[in-house]
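Student: need a 3D model of the following:
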Amino acid sequence: MTEYTIFMACLPGLEPLLLNEAQALGFSDPSALPGGVEFNGGMSDIARANRESRLASRVLVRIGAFRAMHLAQLDKRARKLPWADWLRGDVPVRIEASCTRSRIYHQKAAAQRIERAITDAVGAPLSAAEGLRVMLRIDDDLATISLDTSGESLHKRGYKQFIGKAPLRETMAAAFLRQMGYDGTQPVIDPMCGSGTFVLEAADIAAGLAPGRARSFAFEQFSGAPEQPAIPMPPRSPDLRFFGYDRDQGAVQGATANAERAGLSDWTQFTCQPISALTRPDCAPGLVMVNPPYGGRIGNIGQLYGLYASLGKALAEQFAGWRVGLVTTDAKLAHATGLKLDAGAPIPHGGLKVRLFQSAAL
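Tutor: Here you go, the predicted structure:
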């Protein structure tokens, strides 16, 4: 089996969690780097990383690296790469180039050399907006050429058509669940569920489903791409353990529809109710995962302290033995709950930095 350097990219701050996931998935000797995790593997590993990683934003594969001091040298060495092993004549490609600290400094001219090498080798049409993404990075005169094997960002699972206000990405929700030590055996509720991201990710993990089962990937258009096996849907759950609540009836209807498309209707339940009506479900203690509004995102932060205080009061009174994971930008808002919460590392989210604040058992 031919092996390549594969890079699973993630949001800054999630590298240790992604490394842990890569090890659990059995990839060969993965190592954490800024912005992701690198390992060596073949086409089957590329496919599996895309379909099975919950935390990666996308998966890149390096197809060549060489020194290039000028454009003629870049052109000559780019033509020696095995483009036909990866690209097809009927699939468009688009080139993205960056040059830093290098004698080749003209990004557009560098991209044109790669375009010519590809069109001469396989005849693939060029596109500025779609097609397979070929990335050229020249740093300190070292040219590295990679392919984006994912296409759309991997947080797009393929079943979530309804998206509420200021949604949390699925990759972030999965990372926060992992940070809480979630393994699929604990019940999970979200008292402000929106489109249901935390609830659906938790149920998906419990069902043992591949997060990418309902979507396509860029690598499926590669030359000689492996055929992807069908993944069966989960059997009916013997116990309902995943609950979402929201005061917005539209959000509840949308989350329910998302669950149906994901094949998780038998595992989840969404109910329209405010925080004041929150009560613990009739099951063993588990996790309360919540992504409340925060001022930089929705509304005025000064009006949110009462909401956080009401949430903390309801959880303290109703959820003895449960652990809480609360995502917010502001430690003062987290402390307004009155709960003892420890802050995690900041993670970029929509131009803000959010943290997971988690508690021990209440």
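Student: from now on I want contacts and neighbour counts done on CA atoms only, so please keep to that.
Tutor: OK.
Student: how about the strands of the stretch 201-350 of the chain, start to end?
Tutor: 242-246, 268-272, 287-290, 323-328, 342-343, 347-349 (DSSP state E, counting those that start in this stretch).
Student: which residues touch the second one?
Tutor: The one in question is strand 268-272. 199-200, 203, 240-249, 252-253, 255-256, 259 (CA atoms under 8 Å, 6 or more residues apart in numbering).
Student: another sequence for comparison is provided below:
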Amino acid sequence: MNGSANGAEPFEIFLAAPPGLEAVLCEEARLKGFRRPAVVPGGVTLMGGWSDVWRANLWLRGTGRVLARLASFRAVHLAQLEARAREVPWAAALRPDIPFRVEASCSGSRLYHSGAVAERVARAIGETLGAPSDPENGLTVMVRMERDLCTISLDTSGEALHRRGYKAEVNRAPMRETMAALFLRRCGFGGEEPVLDPMCGSGTLVIEAAEIAARLNPGRARAFAFERLATFDPDAWNALRHERGRREPGGRFHGSDRDAGAVAMSRANAERAGVSAFTVFRQCGVSEIVPPEGTPGLLITNPPYGARLGDKRALAPLYRAFGHVARERFAGWRVGIVTTEPELARATGLDFLPADPPVPHGGLRVTLYRTEPLA
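Tutor: As a prediction, the model looks like this:
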């Protein structure tokens, strides 16, 4: 057995990311001081201890979930799987008084029935640790069988990390906060310049930008699954949560939308997030936007796209209007636009950099189109 997260030695930590944005998350992890982050399909791996697990959940804006690798071993039949699972020192990570649940996936393995795999691992945990199984409220133990290799991980996050704890209201096509943070980073935003989203919806891009500028930890207002693990130290956790202080941003972060309900929703979400003092939302159409005073920054938006909110042909004038306003009024600004449709991006008339691969988003595949500073 290798890769154990049950002793003092560093173990593997997996940071989940939308496929296509792994490298952006890897850069965020590197800049925030995590050791040797590496891109893998679907996320980023790094080596660390339980304090690194806490930090990853608290600090990283781009990951959707943090997994602690407990063990890895080969298994080709159910009896062997259960015997090896009983060797995992569960008591070093799980508590006997806290329920658990097992989720399993199988790919290219002789053990191909995920339900049977989950059942055997759950029995091994229950009989060696004495903890109850609860499919609804238990801590999640994740078992992956891939080419006869069994990898066992603990979900240390609980509720998905895009749920920051402030967005009580959303519009019809919300972007997850984690994806918004990664797109902002991909556009080169680091918190030192203004941001304007002229189709702001529920305010996600603007609020994420404001939080980055204020150095607010994305996990500051929520609880995590790791708080119910045997490895949890409340005093150390409280010290970590108060380790990094906020700062007052030098500028403001702007959003607008033609829909009054979206503007009210954005303001309410910004208030709950604690960034209303340096966010500005107003009701106006795309053709009415103007740059805020000060230095150029980032004009970024997630506009409607035909596959979700309307006919693509009907949306082309909106994209043309956005491109026209950007070229005419936003000299020196960079532009980022997220859409499913290359033809809608081309309708803007903007000179985009080579596009990254599409990213899964809500059953669709979206692409971030970026420009250099506009002339």
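Student: need the TM-score from the superposition.
Tutor: Overlay of the two chains. TM-score (TM-score structural alignment, normalised by the length of the first structure): 0.95; 361 aligned residues with a CA RMSD of 1.6 Å.
Student: now render the strands of the stretch 201-350 of the first structure as CSV, adding mean neighbour count and distance to residue 192 of the first structure.
Tutor: Formatted as CSV, the strands of the stretch 201-350 of the first structure follow (neighbours: other CA atoms under 10 Å; distance: least, CA to CA, whole Å):
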stretch, mean neighbour count, distance to residue 192 of the first structure
strand 242-246, 26, 5
strand 268-272, 22, 10
strand 287-290, 25, 6
strand 323-328, 24, 11
strand 342-343, 16, 20
strand 347-349, 16, 18
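Student: and those strands: which comes nearest residue 47 of the first structure?
Tutor: strand 347-349 (26.7 Å; CA to CA).
Student: matching residues in the second structure for that closest one?
Tutor: Under TM-score structural alignment, strand 347-349 of the first structure corresponds to residues 359-361 of the second structure.
Student: mean shift of the matching stretch relative to the first structure?
Tutor: After superposition onto the first structure, stretch 359-361 of the second structure sits on average 0.9 Å from its aligned residues (mean CA distance after the TM-score superposition for the first structure).
Student: who touches that stretch?
Tutor: Counting by CA under 8 Å, 6+ apart, 18, 19, 20, 21, 175, 365, 366, 367 sit against stretch 359-361 of the second structure.
Student: picking up where we left off before, need the strands of the stretch 201-350 of the first structure in TSV (columns: distance to residue 60 of the first structure).
Tutor: As requested, the strands of the stretch 201-350 of the first structure are exported to TSV (distance: least, CA to CA, whole Å):
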stretch	distance to residue 60 of the first structure
strand 242-246	34
strand 268-272	34
strand 287-290	31
strand 323-328	29
strand 342-343	31
strand 347-349	21
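Student: out of those strands, flag the one nearest residue 236 of the first structure.
Tutor: strand 268-272 (11.0 Å).
Student: what's the matching range in the second structure for that closest one?
Tutor: Residue span in the second structure matched to strand 268-272 of the first structure, by TM-score structural alignment: 279-283.
Student: can you mark which positions in the lengthiest helix in the first structure are buried?
Tutor: The longest helix of the first structure (DSSP state H) is helix 107-122. For helix 107-122 of the first structure, burial by neighbour count (16 or more other CA atoms under 10 Å) applies to 107, 110, 111, 112, 113, 114, 115, 116, 117, 118, 121, 122.
Student: columns distance to residue 1 of the first structure on top of those, output as a markdown table?
Tutor: Formatted as a markdown table, the buried residues of helix 107-122 of the first structure follow (distance: CA to CA, whole Å):
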| residue | distance to residue 1 of the first structure |
| --- | --- |
| 107 | 34 |
| 110 | 32 |
| 111 | 31 |
| 112 | 32 |
| 113 | 30 |
| 114 | 27 |
| 115 | 28 |
| 116 | 29 |
| 117 | 26 |
| 118 | 24 |
| 121 | 24 |
| 122 | 23 |
